[in-house]
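**Student:** Here is a sequence together with a model predicted from it:
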Amino acid sequence: MDEKKSGLYLYMGKEDENLLFQHIATGTELRITSRSMQLPADTEQGKSFSFSGFVKWKGEWWLSGAQLGFGYDADLIRKEKESEESRMLFGKNPDLIRAENRQLYKSFLKFNNGNPLAFVESEEGANRFIHDFLEHHNKSLNRSARKRRKQLELDEQWMLPEHPHDIPDPEESIPGMIYCDPDAGIELVFGYNSYVPDTGNPWYEGDDDDMNHDHEAMVLLESSHISGKWMHYLVEKYDFPGLEFPGLSGHELLMYNLDFVMRFWKRKGYHS
């Protein structure tokens, strides 16, 4: 059982059998199993606050102890967001993380010829790319050689994907993509290169008559392995055939509702 995370949370609604809560100080979203708690009858989505403690057990978040409910209180919210202790509840200060990711993004663009998206031939190629990039990034921060070596080891551990099933079998050679977002940092996925029409992507199957190009964009939209921020970048950068709802003005309708659609289809993968 993990350490208890006690703090002020905003109730965000329900998803399947989970209750969604957002930690006020950090913006961290938790999915709490409804088996562990029952909401008061007057709880309102996006308006009700709760001082609660949650623990992670066997891959699920559970309520631990009692919960204390609040209505909207601007002063309480402000104090919580300004509390250094609260901002560190889930780890490093989120503002510091964002600042580091912005610096990482600038380094990535310099390393990758101005492009936040890189294409690699295999897992080995991804490891090589990330190692070389982090070496470049640490040098750009003017760190000493000893500190760079230590930081490189830490960074490479940090860069390991959260989803082991995204990594192909070592005996296979599946091409992958590496994306750097200015806010979220580095993301990595394998097996989707054939869908992305980039001149630097030799695995794109745009000239293959057997490919169902109307299906490509929907595969990317529905994938839980490509985050919402990454998908927004792909949609803004490339012209995907079939990126539309059925009927007249289907493309405009989908673009208008894109964020909502992705949150529904990608579920947990939207923020990954």
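**Tutor:** Right, received. Where do you want to start? Numbers count the residues shown, from 1 in each chain.
**Student:** use CA for all of it now, contacts and neighbours both
**Tutor:** OK.
**Student:** Count the residues that sit near residue 107.
**Tutor:** The tally of other residues near residue 107 (other CA atoms under 10 Å) stands at 22.
**Student:** Look at it and tell me its secondary structure.
**Tutor:** Three-state call for residue 107 (DSSP: H, G, I helix; E, B strand; the rest coil): helix.
**Student:** wait, doesn't it sit right on residue 139?
**Tutor:** No. At 9.9 Å, residue 107 does not count as touching residue 139 under the criterion of CA atoms under 8 Å.
**Student:** Against residue 135, how distant is residue 145?
**Tutor:** 10 Å (CA to CA, to the nearest Å).
**Student:** any idea where the strands of the protein begin and end?
**Tutor:** 5-15, 18-23, 29-33, 49-57, 60-63, 68-70, 117-120, 176-181, 185-190 (DSSP state E).
**Student:** structure B:
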Amino acid sequence: MPKQSKIYIKEWLAIKPYHKQVKTDSYYLGLCNKVKDALVLANSDIDGIGLYSSDIDLISCLLVSYFEDIISETNIWTTFVRLHDKMYGKKLPFYHMHEYFEKEINEQDIAFLLWYFIYIFTKEIEDKPFNKYTIIAASKVMEIFDDEYEFAPENKDLKKTYSLDETETDYYEVRKFIDKIAFNTYLFFPDTGMELIRQTENLIEEKNAESEENLASMMNELRDTLLFNLNTKLLSLKANEWAAEILGKQHASYYDLKSVGNKFRSYFLIESEDNDNIILEHIATRQLFSVTKKSIDFLQLFKSKGSVVLMGMANWKGEWWFSGISVFISNDRTSRLIKDERESITSKKEIPLTKEEKEINTEILHKQEKVFLQLNKDRRISFVKTSKLDDYLHNFIKSYNISIGQSGKAPKTKTGIKVGDIDETVVVFFNQKTGIELAYVPNAFPAKENSDFDKYKSNKDTFNLLTTYQISTELANYCIDNYKDKLSFFNTDFGKLILENSDFLLRFWKGRSYHSKP
């Protein structure tokens, strides 16, 4: 086997929540190179799995970070295992747990992490957790960790980094802590950390004509937005939820961390101020927001009543804090902007729904569901040709309007879907959380009403139904609950593995869209 290039300290520090080398880093860097040799050797024993050298370098660092986490008791991995056990009654997906030692290194941990990391880098979804490379590589890495377990040094700096003062009330200090979890923690770096890198690179490319100052502001806003909006592939949780769980329920800020967020950015009118807050009116909805002065360094800019500002804010401990960027709009643009914002449906949806608004939405969905079921003989799903879809939806809207005492008239519905040479079948599903949903996966539903079901296209449609984030969790589960025994896909080894771990994998594949919202 040819001599491999070494992994250097810069690569190791790239996935750390700190950037200055600490005394234990040299030891763990040496371990990274041992693990790399083992991964390369395992790859040479079989045909290979399509990993680049740089991928193997990063995977080596990530696996050693898992080992460092266990040794240093930083509670990252143990939190994932605990939550998975709480949700599914077993420590990990896929693997048997006959011999599993909590808070210690385990070969099953390494195998699962290899599956997870390899998926991230190759997108080989069907690459089973039991493939030859995963098993061989996990065994070789476990041998290394086992030999080092008694002698590995605890990284006290790392443990300190993953702590938060019990008395901390400053939103910005809390945000820094959450940021470390989201973007610089080994378990999430290949997922949310690399997503931040990708989107930042795209932003720089798109906005290369901007000044350095403007570009820096845009990058900060992007990071701030992703921090509160991204869900991890593992368990589909947000970074603030992971932060809370890593600290544990015994921490004074646990429940505040779980609820921090509702970060959004929109246009506001400056209304007034009191001793503690700046009062802003959300232009689109006319709703008032009190933003704590603790979060604003440039208070003099908020003295001008009637001025318009584009700004972000997030809720922490029951207070709204400035978060992200703020841009004051020139006076010559405010009149037109206010008019446009008042009429903008998109802008009205930017702010978090109140409890009353959520209840109204739920009631509307209940009424729509009743009409849908009446029109479809109590079936939650229907199969409609593309050429007839506009008429189908128009009839639904008309029937709904009649049911709530409005005119039977309804605007002519146009989906914008063009009918090609083949008049395709569309799955129309009523999702109790979002309303009517359309999906082009008819061959995942072998219903007697689906006359165009094609068993030869069934595996592809079923696979797309499960893995495509644009298709809801509810529709995927409807398929599993009602048709799993009639679909050949679920008789394959891969299909059986999905059924055994369906919710975990739906969270993994669908990410943020796992949580359907109106």
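**Tutor:** Great, that's in hand. These figures come from a predicted structure and were not determined experimentally.
**Student:** if we can go back for a sec, format the strands of the first structure as CSV; extra columns: distance to residue 152 of the first structure and mean neighbour count.
**Tutor:** Below are the strands of the first structure laid out as CSV (distance: least, CA to CA, whole Å; neighbours: other CA atoms under 10 Å):
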stretch, distance to residue 152 of the first structure, mean neighbour count
strand 5-15, 30, 20
strand 18-23, 31, 22
strand 29-33, 29, 19
strand 49-57, 30, 19
strand 60-63, 32, 20
strand 68-70, 44, 14
strand 117-120, 20, 22
strand 176-181, 17, 21
strand 185-190, 15, 21
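**Student:** Can you tell me which of the ones you listed is nearest to residue 78 of the first structure?
**Tutor:** strand 5-15 (11.3 Å; CA to CA).
**Student:** That closest one - contacts with which helices or strands?
**Tutor:** Packing partners of strand 5-15 of the first structure (3 or more CA pairs under 8 Å, 6 or more residues apart in numbering; DSSP states H and E): strand 18-23, strand 49-57.
**Student:** try it again with 10 Å
**Tutor:** Other elements packing on strand 5-15 of the first structure under the criterion 3 or more CA pairs under 10 Å, 6 or more residues apart in numbering; DSSP states H and E are strand 18-23, strand 29-33, strand 49-57, strand 60-63, strand 68-70, helix 74-82, helix 84-87.
**Student:** Including distance to residue 170 of the first structure, could those go into TSV?
**Tutor:** Converted to TSV, these look like this (distance: least, CA to CA, whole Å):
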stretch	distance to residue 170 of the first structure
strand 18-23	35
strand 29-33	33
strand 49-57	31
strand 60-63	30
strand 68-70	49
helix 74-82	44
helix 84-87	39
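**Student:** what is in contact with residue 107 and residue 139 of the first structure at once?
**Tutor:** residue 133 (CA atoms under 10 Å, 6 or more residues apart in numbering).
**Student:** Residue 145 and residue 135 of the first structure: who's more crowded?
**Tutor:** Taking neighbours as other CA under 10 Å, residue 145 of the first structure and residue 135 compare with residue 135 leading, 16 against 11.
**Student:** Correct me if wrong: that one contacts residue 148.
**Tutor:** Yes. Between residue 135 of the first structure and residue 148 there is a contact under CA atoms under 10 Å: 7.4 Å.
**Student:** Give me the common contacts of the two.
**Tutor:** Contacts common to residue 135 of the first structure and residue 148, judged by CA under 10 Å, 6+ apart, are residue 155.
**Student:** Now do the same for residue 135 of the first structure: its match in the second structure.
**Tutor:** Under the alignment (TM-score structural alignment), residue 135 of the first structure pairs with residue 398 of the second structure.
**Student:** could you measure that match against residue 372 of the second structure, distance?
**Tutor:** 11 Å.
**Student:** and if you look at residue 360 of the second structure?
**Tutor:** 18 Å.
**Student:** Give me the more crowded residue out of those two.
**Tutor:** Set side by side, residue 360 of the second structure and residue 372 show more neighbours around residue 372, with 24 against 12, by other CA under 10 Å.
**Student:** Kindly state which residue of the first structure is aligned to the more buried one.
**Tutor:** So residue 372 of the second structure corresponds to residue 108, using TM-score structural alignment.
**Student:** Could you give the number of residues near the nearest residue to residue 56 of the second structure once chain neighbours are set aside?
**Tutor:** Excluding the flanking residues, the one nearest residue 56 of the second structure by CA to CA, 6 or more residues apart in numbering is residue 36, at 6.6 Å. By other CA under 10 Å, the residues close to residue 36 of the second structure number 25.
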